[in-house]
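Colleague: Please find the sequence and the predicted model below.
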Amino acid sequence: MAIIHKTTMTPGKMELLADWLPAQPWYVPTGRPPGPSRAGGFRLDDPQGEVGIEFMVLTEESEGGPVAYHVPLTYRGAPLKGAEAALIGTSEHGVLGRRWVYDGTRDPVLVGQLLSLLQGRAAAQAQGLSDTRDPSVTTEFDGRTLPVPLLPPVRPRTAHTARDTEIALGDGPRLAVSRVLRPLDPAGAAPGAIGRVTAGWNTPDGTAHRGIFAALYTG
């Protein structure tokens, strides 16, 4: 069970992400300094109790209206070997001390727990509360298509598109993590996917949306 500490981080998460976001291939330029705000998300527990796992939604105004970004994060008490390119930054936590903050799509612990969530072996947790499930996060998985459990790679191999980060899972399956979220279209929600994670967020005007946060494909 992840314990949510009511304390400070210096620099804060939003400061780290405001520097990191504009360098990502899926970021929508605004022509002004980045100013993301938190808009939703959830957490997963690390079975070993060592790595913090958070799926954060940020919104930012652009010329075409607000853009919602999905940023999976991991928080570690020591550097992740071989993941220098995935490091977002370091921060001093008021209780836990120095934390190394990573792009979670390249952290095997987050990828493993996301696969467990998809397969019904893990439960989404509330973003800001300890030991509290988040029933608004829903999953679908066609367990007949792939062996269960599907295990993550030791070092996730990722490729970025304009809206997604794709994680290779061996020779065939791939996990597509949405980076620019779109409101759910029931008629065309991740066509061809054998598994999906759906969750919600709010736009700055308070409008609630739901969309696909991650989808699993056979190839």
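Modeller: Great, that's in hand.

Colleague: CA only for contacts and neighbour counts going forward, please
Modeller: OK.

Colleague: just so I have it, where are all the helices in the chain?
Modeller: Assigned by DSSP state H, the chain shows helices spanning 13-20, 108-118.

Colleague: Output the ones you listed in a markdown table; the columns should cover distance to Phe213 and mean neighbour count.
Modeller: As requested, the helices of the chain are exported to a markdown table (distance: least, C-alpha to C-alpha, whole Å; neighbours: other C-alpha atoms under 10 Å):
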| stretch | distance to Phe213 | mean neighbour count |
| --- | --- | --- |
| helix 13-20 | 19 | 15 |
| helix 108-118 | 10 | 22 |
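
Colleague: I'd like the ones you listed written out as JSON lines, with distance to Lys81 added.
Modeller: Formatted as JSON lines, those follow (distance: least, C-alpha to C-alpha, whole Å):
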{"stretch": "helix 13-20", "distance to Lys81": "20"}
{"stretch": "helix 108-118", "distance to Lys81": "11"}
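
Colleague: got another, please set it beside the one above:
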Amino acid sequence: MALLHRAELRPSKLDLLATWLPGRDWFHGPAGGDVTRVAAYRFDDPAGAVGIETMLVRVGDGPVHQVPLTYRDAPLDGGGDRLIGTTHHSVLGRRWVYDACGDPVYSAALASAVLAGAGQAEEFFEVDGVRERRAPSMGIAITGPAVAAPPAVGALRGVVDADPTVIVTDAVELVVPRRLVASDRPGAATLTGTWDGQPDPLPLAYATLR
């Protein structure tokens, strides 16, 4: 479950991405265009400490890009090169926003989703002590080989920044497409997504045991 707050972020997540995205080799879109949110999905951090959200965004009339993010209340050790920026949350205070592909909490959550069907986190707003469920903006599902229980992914060994981005851990290799198009990786468990305007599932991630 993801407990959300009706809060103000300064700068906003989209403002942070507008600065960060143009510097990525895998980004395709007009320079200086507005970043718009297409859809998003979240995973749970079992420890409840790290926010995990994957945003689908578009700049101008460019393609849809997938940007996994983690939100932390303190800097990630060794994660300086993955820092997208910091923002002030009107309820939670200062938050460090990271490219989640370099965050071990994201790797573990993604592996659980792709290999064991953990699914996306239900989202709730808490208003005057009452929790209100927010309907998801997209659907996710898994296809291909799966395991009975989430694997212990182990340490994060490396990240290949490209499209797709490849995340290597002790036990699992994860592949995260940045631009979402129809494709297939035989033998890999696959996380797919659908959203308004995209009724046909597109791959969001692949996972294979090492």
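Modeller: Ah, there it is. Being a predicted model, the structure only gives us computed values, none of them experimental.

Colleague: my guess is Pro75 of the second structure meets Trp96, correct?
Modeller: Yes. Under the criterion of C-alpha atoms under 8 Å, Pro75 of the second structure makes contact with Trp96 at 6.2 Å.

Colleague: Just give me the longest strand of the second structure.
Modeller: Longest strand of the second structure, by residue count under DSSP state E: strand 198-209.

Colleague: how much does that strand deviate in direction from helix 104-116?
Modeller: Angle of strand 198-209 of the second structure versus helix 104-116, following axes from the mean of the first three to the mean of the last three C-alpha atoms, to 10 degrees, is 100 degrees.

Colleague: show me the contacts for the most centrally placed residue in the first structure.
Modeller: The residue lying closest to the centre of the first structure (C-alpha atoms, centre = their mean) is Pro72, at 2.3 Å. Residues in contact with Pro72 of the first structure (C-alpha atoms under 8 Å, 6 or more residues apart in numbering) are 53-56, 103-105.

Colleague: And it, what's its match in the second structure?
Modeller: By TM-score structural alignment, Pro72 of the first structure lines up with Pro68 in the second structure.

Colleague: And Val95 of the first structure, by the same measure?
Modeller: Here Val95 of the first structure is matched to Val91 in the second structure, going by TM-score structural alignment.

Colleague: how much space between its match and Glu8 of the second structure?
Modeller: 8 Å (C-alpha to C-alpha, to the nearest Å).

Colleague: Ala74 of the second structure too?
Modeller: Distance from Ala74 of the second structure to Glu8 of the second structure, counting by C-alpha to C-alpha: 19 Å.

Colleague: Check Met138 of the second structure too.
Modeller: For Met138 of the second structure, the distance to Glu8 of the second structure equals 23 Å [C-alpha to C-alpha].

Colleague: Kindly report the same for Leu92 of the second structure.
Modeller: Separation of Leu92 of the second structure from Glu8 of the second structure (C-alpha to C-alpha): 10 Å.

Colleague: Ok, Pro46 of the second structure next?
Modeller: 25 Å.

Colleague: that older thread, the more surrounded of Met138 and Glu8 of the second structure?
Modeller: Between Met138 of the second structure and Glu8, Met138 has the larger neighbour count (other C-alpha atoms under 10 Å), namely 17 against 12.

Colleague: Neighbours of the nearest residue to that one once chain neighbours are set aside, how many?
Modeller: What sits nearest to Met138 of the second structure in space, not counting adjacent residues and going by C-alpha to C-alpha, 6 or more residues apart in numbering, is Trp195, at 4.5 Å. Neighbour count for Trp195 of the second structure, taken as other C-alpha under 10 Å: 18.

Colleague: same check, this time on Ala190 of the first structure
Modeller: Neighbours of Ala190 of the first structure under the rule other C-alpha under 10 Å: 19.
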